[in-house]
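Participant: One predicted model, sequence on top.
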Amino acid sequence: MTLVSALRRASVAAILFLGASAAQASVAFHITVTTERVNKPGVKTSLPARTTQESDVVLGEQYLSVRDGKALSVLDFATRRRHVIDMAASTYDTYSLFDVAGFRVFELRHRQGIAGMLKAGGLEQHATLPVYEEQALSVLDNKRRGALLPQLLDGAVLWSLDKHPLLRLGIAGSPVSGDDATAFAQYVRYSWGGHPLVLKLLADGNRIPADFTLHYEEVGGKVARHFRISALTAGAPATYSLATYRPRPLAAAAPPLERVLAQAALLPPLSPQAHPALRAEAEKLFAAEKPFEAFLTMLEDHFSTGALVEKLSLQQQRAMQECQPIHDLTRGLQAKDKEGIADALATVQELRKRTGLEQPVLALFEGNLRAKLGQWPEATALYLQVLQAKPQMAAVYQDLGDALLAQFDAPNAWRSWDAGRAMAPSLRQFRKVNDLERSLLNDYPAFFADAKAVQPSTSRPASSTKTEGSTNLP
């Protein structure tokens, strides 16, 4: 079978792979996924009892692609990027691969918190069993588990963990290399979840099964996903190309978040003259006997370039020491308890009225205080206000990303962090996200099993709308 006919049989968009090398062949197949839900008595839901999804999958060298109708997703493990392609419009959005694992870990902690509250209230029967949270998210909750145990069925094996069925695996299948079996498990992980032990079983099997079923349990009932693989070929291209597509343009009615992140993706690193210019502005304000405004300008310099507030003359130091608004601001920002933070918020709001609501550093501080109070939408709006006025105030992208992740928008959180790091990669504010990425690589290596890059990604995505870390989670 020729490469072209293999791609036609798998119904994969050949145009994506123009220029791809055929020296190393990988696997392509068609997959039909039927989801069946059985709700508990009295449970009302808008989710249908039965749905079917048809996809075409390519397991390439260091990438995999999934086509669902006019949408094509490509996961690139070498660059740790994922591309979501609108084939009808010939456009694409790019995201960080870290946002998937990051979202799953964050979501698991959220679900654990809910389960803890239900247990404390004597309502633990309404919490999903941890083993099925792990099945949905492909992330372990650090509880000790036994081994998967098999039960022979007619033409299949049912694998259970702690007596909970997770995988019904058909006996029939196609032998493949260990790399292709690992890539198949990756497809399941990213598209549908799957318990880490189940995914390891699939990866170690050196075959792609003809059919299998994943079992889930939710608060509202039980879910079974039946997978059937067909049209499997071993002639898929080893690489891919985005040359025939273009980054998705910004829509005229795009919301502020999308506008800010799209603009950030196009900005160059700060000019070497940025620090001298801001420091010169602070010197002018000191000379005009405006120490508070000079202090805010030096903070803007710090949040943009990383420059420290230092090399002050004795006169400037004295002016700052005698400036009551500086004392009020710094004391308020050190508040730890909820009451103290609320008082600090009132102080910053009053200072903004005196100085001007457009003052970016004070707007940033109000956003940070609202974030500490859990007022995430309000904090997000303030961060966007700052970045609309000062798009190269790099540190703000860290705070914006934190606020977005707290609202379960992991894709845009990483877009924000990537934009800030591209502008000022050495800024100390980004140590936290760098550490987070290192911990994801260390603690959840299976999500990055095929990646060769060793540095946290700082490439800048083209654009995106909000998506979930996995669109098919139960």
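Facilitator: It's in.
Participant: Please count neighbours and contacts with C-alpha atoms only from this point.
Facilitator: Noted.
Participant: would you list every one of the helices in the stretch 351-474 of the chain?
Facilitator: Ranges of helices within the stretch 351-474 of the chain are 360-372, 376-389, 395-406, 410-423, 431-443, based on DSSP state H, counting those that start in this stretch.
Participant: list the buried ones in the second one?
Facilitator: Neighbour-count burial for helix 376-389, with 16 or more other C-alpha atoms under 10 Å as criterion, is recorded at W376, P377, A379, T380, A381, L382, Y383, L384, Q385, V386, L387, Q388.
Participant: now do the last one
Facilitator: Taking 16+ other C-alpha under 10 Å as the basis for neighbour counts, the residues of helix 431-443 that come out buried are V433, N434, E437, L440, L441.
Participant: Check it against this one:
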Amino acid sequence: MPLRASGEQTALRFSYSFTQQKEKESENLTQRAVRLGEDYDLVTTKDTRILTDYRLCRVFIWKTTETDFANQSCYADPAFRPLELQNRFALVDLLSGAMGKDKQPTKLEARFWQEQELSVQLEDSSPLTTKVTSDGTEWLLGQQVVAKISKSGLVLNPKERQPFARFLARNLTLHPQVRRAIMDSGILPARIEVTRQAMAGETSKDIHVFANVERITGPYPLPANLTSDLYKKAQEETPSGRMWRSSLKAATGADNLNRPTLDALLEQMKSASARKSSLETTLLFLKITQVFGGEISANPTTFQKIRAAIVAVQSDIGAGDAEALWIANKLAGERGEGKEREDLARYLANASELDKLDFGTFRYLTFSNLENMTKDSEKWDPKIKQAMPERADRFRIHIAAQPWGSNAYFDFGNQIFGEYDPWEAWQIWDLGRAIDPDASDALMARIKRFEGNLRKQQPDSF
């Protein structure tokens, strides 16, 4: 069954102008054309198209003069907003403490401006009051008018309300209390004015005008000749480019790059043990647990098969020349400190010979986890970390060499998300889920729950 209908679909279409007025600056006018379908919206500027598909939960962005397009998750933007709002609240509290009492805004006022700026709240509240005028409704923060909503506009039918709510939530700097009221009214207003205030106190005004509103029918507006810009990234001879290249091949089966079977890996592990190669045996054991982690937890038969194979080779796992790697991997999952951890980190940083072995690049992730879980890692000999690639490249090197199994994608996405880039984080998570058919039963289940919570917490955005 196709994911999208191929025929004509009904949509709401209008022109939308956005004027920003700042003190001591000339007006800045942006004009857009907007189409709101039941499960997508399309925002068009002079040479750029932004298509948000809510059925697929993707955001496609392309220029009319190019054939590459950005393919992002529709969860990224809603995830960023509360994360950034928490930071803004902390900064507001810090700045307020540095001001004299006569200059301090109230906590309600200070937080309102940030909630409005990001169009989201961490907790529902209604800080504004209203005043009905002959032209519409004014919204007041204390005595200050912070928004004006015109009385005139188009009465939306029930199916058009959620598409318009999504458009407001994702495209306008509008406080959630005002947005909720607009949706409760059931009217697409002809004009919305919003007063904004920066942390430094400067004010500006946004004027949003909606015109030429009409109901139309038309095809789904994604051109057929576009290519994901990930393929352009995959052409780069960098750790990032090599990661995307290997991952995309794994996800699509290009160049006959197929996921290794469990039986094949078990046979390789038995063969390594028969050769008395403890290091290869241990690496293959780690590969099995990483690649088939989801299936191990979900399928008792798979678990028993792996367990039986491990019993046969157990004396070689973590023994001999694999002992340091095995202990490092164990300690990388536990909080602690001390010289043993530093010595193991030094071993991992200098064990370049491992990279030539199947799954040997796992040392990079073991090093990162050991560093994260060691309380005094900042006291390590600086030469240790200097011998390792930067943190993100450790993941890229390993994934490029071993694109199977979602755990590495989960951890890497978490790191990128923690650096306030949810857009790339979701690209990594989504690719990991596409590659690993059992990802939903492993760590990636946490991302699915995160996405479900975003839908519950920010229903206007979906």
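Facilitator: Received it, and whenever you're ready, just let me know what you need. Computed from a prediction, not measured in an experiment: that's the story for all the values here.
Participant: related to what we said a few turns ago, now the helices of the stretch 351-474 of structure 1 as TSV including distance to S5 of structure 1?
Facilitator: Shown next, in TSV, are those (distance: least, C-alpha to C-alpha, whole Å):
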stretch	distance to S5 of structure 1
helix 360-372	55
helix 376-389	50
helix 395-406	44
helix 410-423	36
helix 431-443	38
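Participant: Would you mind saying which of these lies nearest L314 of structure 1?
Facilitator: L314 of structure 1 lies closest, by C-alpha to C-alpha, to one member of these: helix 360-372, at 24.5 Å.
Participant: on that earlier part again, select, out of the helices of the stretch 351-474 of structure 1, the one closest to L148 of structure 1.
Facilitator: Ranking those by proximity to L148 of structure 1 (C-alpha to C-alpha) places helix 431-443 first, at 21.2 Å.
Participant: counterpart of that closest one in structure 2, which residues?
Facilitator: Per TM-score structural alignment, the counterpart of helix 431-443 of structure 1 in structure 2 is residues 445-457.
Participant: wait, F365 of structure 1 sits on T347?
Facilitator: No. F365 of structure 1 lies out of contact with T347 (C-alpha atoms under 8 Å); the separation is 10.6 Å.
Participant: Could you confirm A254 of structure 1 falls within a helix?
Facilitator: No. Counting by DSSP: H, G, I helix; E, B strand; the rest coil, one finds A254 of structure 1 to be coil, located in no helix.
Participant: any idea how far it lies from Y383 of structure 1?
Facilitator: 17 Å (C-alpha to C-alpha, to the nearest Å).
Participant: As a check, name the ranges of all strands in structure 2.
Facilitator: Assignment of strands within structure 2 using DSSP state E yields the ranges 9-22, 28-37, 40-44, 48-53, 58-63, 68-73, 129-132, 136-141, 144-150, 153-155, 187-189, 191-197, 203-218, 227-228.
Participant: Pipe those strands into JSON lines and attach distance to I288 of structure 2 per row.
Facilitator: Formatted as JSON lines, the strands of structure 2 follow (distance: least, C-alpha to C-alpha, whole Å):
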{"stretch": "strand 9-22", "distance to I288 of structure 2": "47"}
{"stretch": "strand 28-37", "distance to I288 of structure 2": "45"}
{"stretch": "strand 40-44", "distance to I288 of structure 2": "41"}
{"stretch": "strand 48-53", "distance to I288 of structure 2": "36"}
{"stretch": "strand 58-63", "distance to I288 of structure 2": "32"}
{"stretch": "strand 68-73", "distance to I288 of structure 2": "30"}
{"stretch": "strand 129-132", "distance to I288 of structure 2": "60"}
{"stretch": "strand 136-141", "distance to I288 of structure 2": "59"}
{"stretch": "strand 144-150", "distance to I288 of structure 2": "58"}
{"stretch": "strand 153-155", "distance to I288 of structure 2": "59"}
{"stretch": "strand 187-189", "distance to I288 of structure 2": "55"}
{"stretch": "strand 191-197", "distance to I288 of structure 2": "54"}
{"stretch": "strand 203-218", "distance to I288 of structure 2": "49"}
{"stretch": "strand 227-228", "distance to I288 of structure 2": "31"}
